[in-house]
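In: Sequence below, structure please.
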Amino acid sequence: MADRRQYEVMFIIDSRLDDAAIQQAVDRYVGIVTSRGGEATKVDHWGRRKFAYEIDHLNEGYYVVADLQAEPSAIAELDRVLHLADELVRHKVVRPGKH
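Out: This is a model prediction of the structure:
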């Protein structure tokens, strides 16, 4: 736990999912970090927003931004899971001040 760093994660979930499924996905992603000793300091639900252009035949997505404190290994596992998640349209993990 000595090497915890600050991260910001944005993910866009397929807006065709209902609100319960979206919340379940968010809880699952945040749970990956917390189960490995990390902490979600803030989770902002931006809601459904239109895309500037079509992505994977979709015109809108459900945006979530989470501020996390975790070890790099926990974020690496989160990034791996996010790459494999079928319900995600896009995601991005950054370290504030480092992007």
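
In: use CA for all of it now, contacts and neighbours both
Out: Fine.

In: And the helices in this structure?
Out: Secondary structure of the chain (DSSP state H): helices at 19-34, 72-84.

In: any chance you could map the strands in the chain?
Out: Secondary structure of the chain (DSSP state E): strands at 5-14, 39-55, 58-70, 88-94.

In: could you dump these to TSV with mean neighbour count?
Out: Below are those laid out as TSV (neighbours: other CA atoms under 10 Å):
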stretch	mean neighbour count
strand 5-14	20
strand 39-55	13
strand 58-70	20
strand 88-94	16
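
In: got JSON lines for the ones you listed, with distance to residue 31 too?
Out: What follows is the strands of the chain, written out as JSON lines (distance: least, CA to CA, whole Å):
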{"stretch": "strand 5-14", "distance to residue 31": "13"}
{"stretch": "strand 39-55", "distance to residue 31": "9"}
{"stretch": "strand 58-70", "distance to residue 31": "11"}
{"stretch": "strand 88-94", "distance to residue 31": "16"}
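
In: Now the second one, please; I'll put the structures next to each other:
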Amino acid sequence: MFLNSYETIYILKPDVTDSTNLSFVNYYKSLLKEKGAQNIVIQHRGRRHLSYNIMHYYDGIYVQMNYQANGYLLKLLEKSMRLNDNIIRYLTVKQKIMNSIDIY
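Out: Have a look, this model is predicted:
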């Protein structure tokens, strides 16, 4: 089965504790592994000021996840994030894979 490369960034509410943040990271990492994702890399981007107000919050805690997965897994992940009250925004982008043909 062919896996696409994805990057998902989600923003947590600024009042989320470090332990809760870590539990979300571990939960999503285990979900990805359990459902067959590969090359999972998770980076904490820290607390940042939002460009605009989201749900009355001006700051958020950013977490970036890079992984390879199929579309079905992506739907499960995004549904889980949509139902999580501590996540105020998420975005997944499909990464283009560079082949040797693409390089001039």
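
In: quick one: TM-score?
Out: Between these two chains, after superposing, the TM-score reads 0.89 (TM-score structural alignment, normalised by the length of the first structure); 97 aligned residues with a CA RMSD of 1.5 Å.

In: re earlier: nearest to residue 47 of the first structure, out of the helices of the first structure?
Out: helix 19-34 (9.8 Å; CA to CA).

In: any idea what residue 3 of the second structure aligns with in the first structure?
Out: Mapped onto the first structure by TM-score structural alignment, residue 3 of the second structure lines up with residue 4.

In: these two touch, right, that match and residue 71?
Out: Yes - here residue 4 of the first structure lies in contact with residue 71, judged by CA atoms under 8 Å, at a distance of 4.4 Å.

In: how much space between residue 56 of the first structure and residue 13 of the first structure?
Out: Distance, residue 56 of the first structure to residue 13 of the first structure, by CA to CA, to the nearest Å: 12 Å.

In: Please enumerate the shared neighbours of these two.
Out: When contacts are counted by CA atoms under 8 Å, 6 or more residues apart in numbering, the set common to residue 56 of the first structure and residue 13 consists of residue 89.

In: Centre-most residue in the first structure?
Out: residue 11 (4.0 Å; CA atoms, centre = their mean).

In: Could you check what's spatially nearest to it, not counting adjacent residues?
Out: Distance criterion CA to CA, 6 or more residues apart in numbering; nearest residue to residue 11 of the first structure, sequence neighbours excluded, is residue 91 at 4.1 Å.

In: Wait, the one you found touches residue 8, no?
Out: No - using CA under 8 Å, residue 91 of the first structure is not in contact with residue 8, being 10.7 Å away.

In: before we move on, the earlier item: show the contacting residues for the residue nearest to the centre of the first structure.
Out: Contact analysis of residue 11 of the first structure by CA under 8 Å, 6+ apart lists 63, 64, 65, 88, 89, 90, 91, 92.

In: next one: residue 52 of the second structure
Out: residue 58.

In: how near is it to residue 11 of the second structure?
Out: Going from residue 52 of the second structure to residue 11 of the second structure by CA to CA gives 13 Å.

In: likewise residue 72 of the second structure?
Out: Residue 72 of the second structure sits 22 Å away from residue 11 of the second structure, going by CA to CA.

In: Report the spatially nearest residue to residue 3 of the first structure, omitting neighbours in sequence.
Out: Nearest to residue 3 of the first structure is residue 71, by CA to CA, 6+ apart, at 5.6 Å.

In: Nice, that's everything, thank you.
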